[in-house]
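Peer 1: Let me see the structure of the following:
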Amino acid sequence: MLKPTTSSHDQSRSSSEDVAESFPHLVFVQNKCTPGDFSPENVAAMSQTLDAIFTKSKLKYKGHISMDASMALGKEKQHQGPNLFLLPKRLSEQEEKRRSEGDAVPGYQDGGRLEQLASLLTLQVGSMPKQHITHTPLTEKNWFHYSARLWDAMQKSMVFMEYSRLLP
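Peer 2: The predicted model follows:
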C-alpha cells in the first residue's frame, strides 16, 4: 500500500517516534522443523539469538506472535519475546497413509500438527494491530492523488530511467 508523507498534528511526539511508526512488524517463521526444534531449550535459544541480533534495531520484532496457544485465545496480556513461530515438516503421502493405517511415524505422532499450527499462525497474524496509513481519513480520491504523485516521482528517478533504457 502506498503511504503518503503527512506531517504529524501532535507536536508532543518526537521525530524518532514518527520514524518508528513506519517500520513493519517482523514475524520469523521457521518451516520444515524437526521434532527437536520444538524443544523449549531450542526455542529459547532461537529467541535469545533474535533478541541479540535486533537489540539496537528499531524494527518491530516483538510482542504479537507466539507458539503459545493461549496467546491466540487472548488469555495472556502481552507476549514480550520475538515474533517467532515454528512449523513442522509436511508429511509425504506415504507417511500420511501409514499414519492413517495406524503405523506410527517416528517423531510425528501428533496427526494434524501442521494444520493446527498453520491455523494458529494465521489467527495471530490476522489479529495483529493495524496502523492507519495517514493521520486523517484516506479516501479513494486522496489515495489516487498520492499514487499519481508517487508514480510521477518514480518515473523521474534515475534508477527507473536506467532500468527502462535497458529493457528491449
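Peer 1: contacts, neighbours, all on C-alpha from now
Peer 2: Noted.
Peer 1: ok, longest helix in the protein?
Peer 2: Among the segments of the chain that qualify as a helix by DSSP state H, the longest is helix 140-156.
Peer 1: helices and strands around it, which ones?
Peer 2: Here helix 140-156 touches no other helix or strand, going by 3 or more CA pairs under 8 Å, 6 or more residues apart in numbering; DSSP states H and E.
Peer 1: Residue 34 versus the closest residue to residue 65 other than its chain neighbours, what's the distance?
Peer 2: Using CA to CA, 6 or more residues apart in numbering and skipping the chain neighbours, the partner closest in space to residue 65 is residue 83 (4.6 Å). According to CA to CA, to the nearest Å, residue 83 and residue 34 sit 19 Å apart.
Peer 1: So for the two, which residue has more residues nearby?
Peer 2: residue 83 (21 against 14; other CA atoms under 10 Å).
Peer 1: Shouldn't residue 132 be within a strand?
Peer 2: No: counting by DSSP: H, G, I helix; E, B strand; the rest coil, residue 132 is located in no strand; its state is coil.
Peer 1: residue ranges of the strands in the protein, please?
Peer 2: Applying DSSP state E to the chain gives strands spanning 28-33, 84-88.
Peer 1: want to throw those into TSV with distance to residue 65 and mean neighbour count?
Peer 2: Shown next, in TSV, are those (distance: least, CA to CA, whole Å; neighbours: other CA atoms under 10 Å):
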stretch	distance to residue 65	mean neighbour count
strand 28-33	9	13
strand 84-88	6	21
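Peer 1: Need those in a markdown table (columns: distance to residue 15).
Peer 2: Below are the strands of the chain laid out as a markdown table (distance: least, CA to CA, whole Å):
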| stretch | distance to residue 15 |
| --- | --- |
| strand 28-33 | 28 |
| strand 84-88 | 29 |
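Peer 1: Second chain to compare with the first, below:
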Amino acid sequence: MGATADSTGGSGVPAPAPPPKILLAKPGRGRGGGSIVKIGRGDEEPYARSRLPPGSLSFVSDSWEVHPDRLLPFMSDNSEFTVIGIIGPPGVGKSTILNELYGYDSSTTGMLPPFPIETEETRTMARHCTVGIELRVTSERLILLDTQPVFSPSVLAEMMRPDGSSAVTVLTGESLSAEMAHELMNIQLGVFLASICNVLLVVSEGLDDVKMWHLMLTVDLLKQGIPDPSMMPSAIGHPQGPSPAQEKEERENFQERSVEFMADLVFIHSKLRDQELCPNNITLLRQMLSQYFDTSSFRTEGSEPLRTKSEDETKMHNDSLEAETRKSEQNGLVKNLFFLPCKVHEDSQKGQYESYSSMLGKLRDQVLTMRGRPFGKPMSERDWLRNSARIWEKVKKSPVIADYSKLLLNSGMFRK
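Peer 2: Here you go, the predicted model:
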C-alpha cells in the first residue's frame, strides 16, 4: 500500500510511530469502571530518588508520602473489590506476577505492561523498576499494589546522602541513617500492606531464602494499633484528618472494639531449579513455613500440588504430594505456598516439572479465586483509598516501630 498524506505528514517521509501507551486501569464495565489514562508526575518534590517513570500512578511516592487525590478518579463507590499487594526482594518477578493477575497480554502491540518489568538495562545498571507503591485497577475491580523491592542495594544507594544520612523521612520527625531508614522502610511496607490488602503475596527467590518469612514475622510483631481500614471513622469535613479530640475518641473506640485485621498471606518461591521441585523439598518447606508462623496472626488457606512432566511421573509425584498434603492439613500446616520454576526458552529441550508460563497461569488462577481476608464491614473503593492514606500516616507515626528503631540503634547493628 502506498503512503498516504496522513501517514507521512504531507512530506513523503513516514511519520514516526506514536509512543506506546501505559495501561493504568482497564476500561470499566457498568458502575465503578476504570479508564485508560496517562498521569504525569505533577508537582512531586524532586530529589535524589525522583525517577518515577512517565505515566506513573503512584500511591506511595519516592518521597515516602501518599497521594490519594490523584488516584480518586480511578476509584468508584463500588464495595465489591479485592486488594492484592505484593512484596519481595529485587528481581524475583513481582511485577510480572501482578501483570499476569491484571490480565496483561504481552503480545498486544503498542501497549506497555501496567507494571514495568526488569530489563537488561536495569539489571546491568543494578537498578529497580518500582519506586514506592504503584497502584492499578482492573475492570473486575481488583486493586493491585506493586512495591519497591525490599533488601535492595539500589534503593539504599538512591536514598543515601553523602554523609550517610537518609534523604527520605521514614519516621515522622526523626532523622535517621540511610541504613536504618532502609531497614524500617521494609517493615513499614509490610505493615502497611498487611493492613490494607485482602491478599498479600510474599515472594522469595529459591528454596533457601527465608528473609521474607522473617520480615513478615517482624511485621506481625510490630503491627499494633493499626485499625481495620473499614472501621475507621469518617474524615469528611476534615481535609487534614480528624481533630485531636476525634483522634482520642477513635483510639478509645478502636480499643473497645479490639478490631484486628491482617491480610491473608500467599508465599511464592520463584526461580526454582528443576531438581529443587521434588516432593521431599516441598514437604520440608511446608513444614518449615508452618513452624515459622505457628503463633503468628496471619491466616492462610488453599494451595495446589505441583505437576510433573510426564503422565507416569505425574501420577507418582502427585500421589506422594497428595499424601503429604493430607498429612499437612491434618497437622494444620500452612497451605498457601506456590512455586515458580526458572524461565527457560520455549524451544529448550530441558525437562521441567512444568513450564514457567504454565505455572504462572496456575498461580494466577489460584490467587484470583481466593476470597482473601474480608474487611470488617463493607466500604467503597474511595473510602478504602482515603482510609488507607490515613493508615499510612499511622504507620509512619507508629510508636511501636519507633521503639523498635531505637532498639536496633542501641544494639549497635546500625550507625546513628
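Peer 1: quick one on the thing from earlier: tell me which residues in the longest helix of the first structure are buried?
Peer 2: Residues 146-147 are the ones in helix 140-156 of the first structure that count as buried (16 or more other CA atoms under 10 Å).
Peer 1: Enumerate every residue touching the residue nearest the centre of the first structure.
Peer 2: The residue lying closest to the centre of the first structure (CA atoms, centre = their mean) is residue 27, at 3.4 Å. By CA atoms under 8 Å, 6 or more residues apart in numbering, residue 27 of the first structure lies in contact with 61, 65, 82-85.
Peer 1: Quick one: map it onto the second structure.
Peer 2: Counting by TM-score structural alignment, residue 27 of the first structure corresponds to residue 266 in the second structure.
Peer 1: how near is its match to residue 86 of the second structure?
Peer 2: Here residue 266 of the second structure is placed at a distance of 9 Å from residue 86 of the second structure (CA to CA).
Peer 1: intersection of neighbour lists for these two?
Peer 2: 200-202.
Peer 1: Using TSV, lay out these together with distance to residue 184 of the second structure, secondary structure and neighbour count.
Peer 2: As requested, those are exported to TSV (distance: CA to CA, whole Å; DSSP: H, G, I helix; E, B strand; the rest coil; neighbours: other CA atoms under 10 Å):
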residue	distance to residue 184 of the second structure	secondary structure	neighbour count
200	19	strand	26
201	20	strand	24
202	17	strand	22
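Peer 1: quick one: which of these is nearest residue 97 of the second structure?
Peer 2: Nearest to residue 97 of the second structure, judged by CA to CA, of those is residue 201 at 9.4 Å.
Peer 1: Hmm, that closest one is touching residue 95, no?
Peer 2: No: Residue 201 of the second structure lies out of contact with residue 95 (CA atoms under 8 Å); the separation is 11.4 Å.
Peer 1: out of the strands of the first structure, nearest to residue 4 of the first structure?
Peer 2: strand 28-33 (27.7 Å).
Peer 1: Report the mean distance between the closest one and its aligned residues in the second structure.
Peer 2: Average distance, strand 28-33 of the first structure versus aligned residues of the second structure after superposition (mean CA distance after the TM-score superposition for the first structure): 0.9 Å.
Peer 1: Identify all contacting residues around that strand.
Peer 2: 83-90.
Peer 1: gap between residue 201 of the second structure and residue 142 of the second structure?
Peer 2: 14 Å.
Peer 1: again with residue 251 of the second structure
Peer 2: Taking CA to CA, one finds residue 251 of the second structure at 30 Å from residue 142 of the second structure.
Peer 1: okay, now residue 100 of the second structure: neighbour count?
Peer 2: Neighbours around residue 100 of the second structure, by other CA under 10 Å: 18.
Peer 1: Need the counterpart of it in the first structure.
Peer 2: Using TM-score structural alignment as the criterion, residue 100 of the second structure has no counterpart in the first structure.
Peer 1: Repeat that for residue 231 of the second structure.
Peer 2: With TM-score structural alignment as the criterion, residue 231 of the second structure lines up with residue 5 in the first structure.
Peer 1: swap in residue 58 of the second structure?
Peer 2: By TM-score structural alignment, residue 58 of the second structure lines up with nothing at all.
Peer 1: ranges for the helices of the first structure?
Peer 2: So, for the first structure - with DSSP H - the helices run 15-21, 40-53, 69-72, 93-101, 113-126, 140-156, 158-166.
Peer 1: Kindly reformat those as a markdown table and extend each row with distance to residue 133 of the first structure.
Peer 2: A markdown table is the format used below for these (distance: least, CA to CA, whole Å):
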| stretch | distance to residue 133 of the first structure |
| --- | --- |
| helix 15-21 | 10 |
| helix 40-53 | 28 |
| helix 69-72 | 26 |
| helix 93-101 | 45 |
| helix 113-126 | 17 |
| helix 140-156 | 10 |
| helix 158-166 | 25 |
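Peer 1: do you know which of those lies nearest residue 132 of the first structure?
Peer 2: helix 15-21 (9.8 Å).
Peer 1: what's the offset of the closest one from the middle of its chain?
Peer 2: Distance of helix 15-21 of the first structure from the chain centroid (CA atoms, centre = their mean, to the nearest Å) equals 20 Å.
Peer 1: If you drop the residues flanking it in sequence, what lies closest to residue 81 of the first structure?
Peer 2: With CA to CA, 6+ apart, the residue lying closest to residue 81 of the first structure is residue 62, at 5.5 Å.
Peer 1: mind listing what the one you found touches?
Peer 2: 26, 79-83.
Peer 1: Mind putting the residues you listed into JSON lines with distance to residue 109 of the first structure?
Peer 2: JSON lines is the format used below for those (distance: CA to CA, whole Å):
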{"residue": "26", "distance to residue 109 of the first structure": "31"}
{"residue": "79", "distance to residue 109 of the first structure": "29"}
{"residue": "80", "distance to residue 109 of the first structure": "31"}
{"residue": "81", "distance to residue 109 of the first structure": "28"}
{"residue": "82", "distance to residue 109 of the first structure": "28"}
{"residue": "83", "distance to residue 109 of the first structure": "26"}
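Peer 1: now that we have those, which one has the most neighbours?
Peer 2: residue 82 (23 neighbours).
Peer 1: any idea how far residue 124 of the first structure is from the match of residue 231 of the second structure?
Peer 2: 29 Å.
Peer 1: again, but for residue 105 of the first structure
Peer 2: Using CA to CA, residue 105 of the first structure is found at 29 Å from residue 124 of the first structure.
Peer 1: Cool, thanks, talk later.
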